[in-house]
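Visitor: Provided below for reference: sequence and predicted model.
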Amino acid sequence: MTIIAAADGSALGNPGPAGWAWYIDPTSWRAGGWAHGTNNMGELTAVLDLLRSTRHRADEPLKVLCDSQYVINSVTKWMPGWKKKGWKKRDGKPVLNVEIMKALDEELAGRDVSFEWVKGHAGHELNEAADERARAMAAAYQSGMAADDLPAGPGFRDDAGYGTEAGDEEPDLFSAWASSDDLTADSAAGPAGSGDTTGSGDVPEHLVTEASSREATVLGCGNTAGGPGESLHPDLVCVDRRGATAAPESVLSIVEAAGCEPRELRVTALGAHAYHVSYRLEETSTVTRRSSVWVREDQHHDMGPWLLRYHQVTAEV
């Protein structure tokens, strides 16, 4: 499957505080920068970091969307000639940004990488997202932001870029069972993921186990790689036990319940790319009923990861 990403750079003053970013989807992007750099440095470095970040998936085609003809021409037209001439241009002058160019040449070797020009600042969704993050990084360096606070992004999610091109059938969790009106399964006899499940519908046990493992991760008691925050949808709606919709900064504190395991777990397929899960949670000082909706979305012709879209906490009386 083809990984599709936009890469962009920004420099305030050019040269000046500079940033770069590549972007695949809201859960898979990265940004960096310098206190002093150029726009071209940012554009090239965005592509370089994207190549390095996807190196472990080098057997898959990569399509890079750029609004810089300089980057595209450098990589696809001029670089072979520069390399033959000892990294000098036709006029004998040294190639600008030569260290980045050499690194790009090394990373591109043996990979199936294509470049596509897109018009900048014209509403292209991926390009705008990369541009926004590159500019944010440049602004952060301009303001002297502490290194730990820089908006560097989550990096490449290992499940990013999977899926098929538009028009092909998408593999998913529940499509084989989506024709039923009430596809459910219960695990009332034990903790979620314990394997002690009794089915009240046709959802296979291994899918219930996957759903329970995901839920345990956001609760903070799972063993999956990555923190709870990586599984949250950017538009997550969270309702606390008072019935109030939580502010974005409070979501994790409401969802997390470290040390607790979901019981009486019930999974209901809502379609091919969405499901509902409800369960009982015995916390130290209270017992709550939890309800979650998880979704997968088409991220520019590739299916994204499962993300928590809705979560509600209700105190059990």
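Guide: Alright, I've got the coordinates. Given the structure is predicted, the values throughout are model-derived calculations rather than measurements.

Visitor: CA atoms for contacts and neighbours, from now on please.
Guide: Fine.

Visitor: C66 reaches I72, doesn't it?
Guide: Yes: counting by Cα atoms under 8 Å, C66 touches I72, with 7.3 Å between them.

Visitor: which neighbours do these two have in common?
Guide: F115, E116, W117 (Cα atoms under 8 Å, 6 or more residues apart in numbering).

Visitor: against that first model, consider the following:
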Amino acid sequence: MPTEPAEPRDVVEISTDGACLGNPGPGGWGAVLRHRGREKRLSGGDPATTNNKMELTGAIEGLAALTRPSTVIIYTDSSYVRNGITKWVAGWQRNGWKTTDKKPVKNADLWRRLIEEEKRHEVTWKWVKGHSGDHYNEIADELATSAARDVRR
């Protein structure tokens, strides 16, 4: 018996960024979600964190904000996040969350959360050069930097 065609998934674009005032130090993350001509801005911070943690958190929170499975394009200026999720994470999982030199993977808790959030969607990861005039990357950067300043106060 033929199966019903799958419902078409909504396409959502998410631009994310992380910031840290000192590394480690107070940090923030930002995400700009775009869907059907609408925009939603999210941000948050942590008084004691690292830039990489905030970069990961921006992507996690952007995906977590989606209420149904979607086709997602995530734009990040973090090679750490893009390479981690597209190239390195499968090996880390195979190796029991150890690097090739047998050390524990840094931020494994956040990588696991990112994997869980990504599972609900069809995600394409795109790298953009930071501070190069990409409109939504600049907004995500401002959200992240403002959140870092807020938690520093």
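Guide: That came through, no problem. Every value quoted in this text rests on a predicted model; they were computed, and no experiment measured them.

Visitor: what does the superposition give as a TM-score?
Guide: Here the TM-score for the pair of chains, by TM-score structural alignment, normalised by the length of structure 2, is 0.88; 141 aligned residues with a Cα RMSD of 1.3 Å.

Visitor: C66 and I72 of structure 1: which is more packed in?
Guide: C66 (28 against 20; other Cα atoms under 10 Å).

Visitor: which position in structure 2 aligns with the more buried one?
Guide: Matched across to structure 2, C66 of structure 1 falls on T76, judged by TM-score structural alignment.

Visitor: now swap in G120 of structure 1 and tell me
Guide: Per TM-score structural alignment, G120 of structure 1 is aligned with G130.

Visitor: do T314 of structure 1 as well
Guide: In structure 2, T314 of structure 1 lands on no residue (TM-score structural alignment).

Visitor: wait, T314 of structure 1 touches L281, no?
Guide: No: counting by Cα under 8 Å, L281 is not a contact partner of T314 of structure 1; they are 10.1 Å apart.

Visitor: more neighbours: the two, which one.
Guide: More neighbours surround L281 than the other of T314 of structure 1 and L281, with 22 against 16 (other Cα under 10 Å).

Visitor: please, which helix or strand holds that one?
Guide: strand 274-282 (DSSP states H and E).

Visitor: same deal with A148 of structure 2?
Guide: Assigned by DSSP H and E, A148 of structure 2 falls in helix 135-152.

Visitor: same thing with L114 of structure 2?
Guide: helix 108-119.

Visitor: quick one: that helix to chain centroid distance?
Guide: Centre-to-centre, helix 108-119 of structure 2 and its host chain are 10 Å apart (Cα atoms, centre = their mean, to the nearest Å).

Visitor: equivalent range in structure 1 for that helix?
Guide: Counting by TM-score structural alignment, helix 108-119 of structure 2 sits on residues 98-109 of structure 1.

Visitor: can you name the element that comes right after the strand holding L281 of structure 1?
Guide: Next helix or strand after strand 274-282 of structure 1 toward the C-terminus (DSSP H and E): strand 287-295.

Visitor: list the helices and strands that next one packs on?
Guide: strand 274-282, strand 307-315 (3 or more Cα pairs under 8 Å, 6 or more residues apart in numbering; DSSP states H and E).

Visitor: quick check: angle from that strand to strand 307-315?
Guide: 160 degrees (axes from the mean of the first three to the mean of the last three Cα atoms, to 10 degrees).

Visitor: residues near S291 of structure 1, how many?
Guide: S291 of structure 1, neighbours per other Cα under 10 Å, totals 19.

Visitor: aligned to V11 of structure 2, what sits in structure 1?
Guide: So, by TM-score structural alignment, V11 of structure 2 is matched to T2.

Visitor: tell me how many other residues crowd its match.
Guide: Neighbour tally, T2 of structure 1, other Cα under 10 Å: 18.

Visitor: and it, how far from S213 of structure 1?
Guide: Distance, T2 of structure 1 to S213 of structure 1, using Cα to Cα, to the nearest Å: 28 Å.

Visitor: repeat for L236 of structure 1
Guide: Distance from L236 of structure 1 to S213 of structure 1, by Cα to Cα: 19 Å.

Visitor: same question, A31 of structure 1
Guide: A31 of structure 1 is 30 Å from S213 of structure 1, by Cα to Cα.

Visitor: and if you look at R30 of structure 1?
Guide: 27 Å.

Visitor: for the two, indicate the residue with more neighbours.
Guide: Shown here are R30 of structure 1 and S213; by other Cα under 10 Å, R30 has more neighbours (24 against 20).
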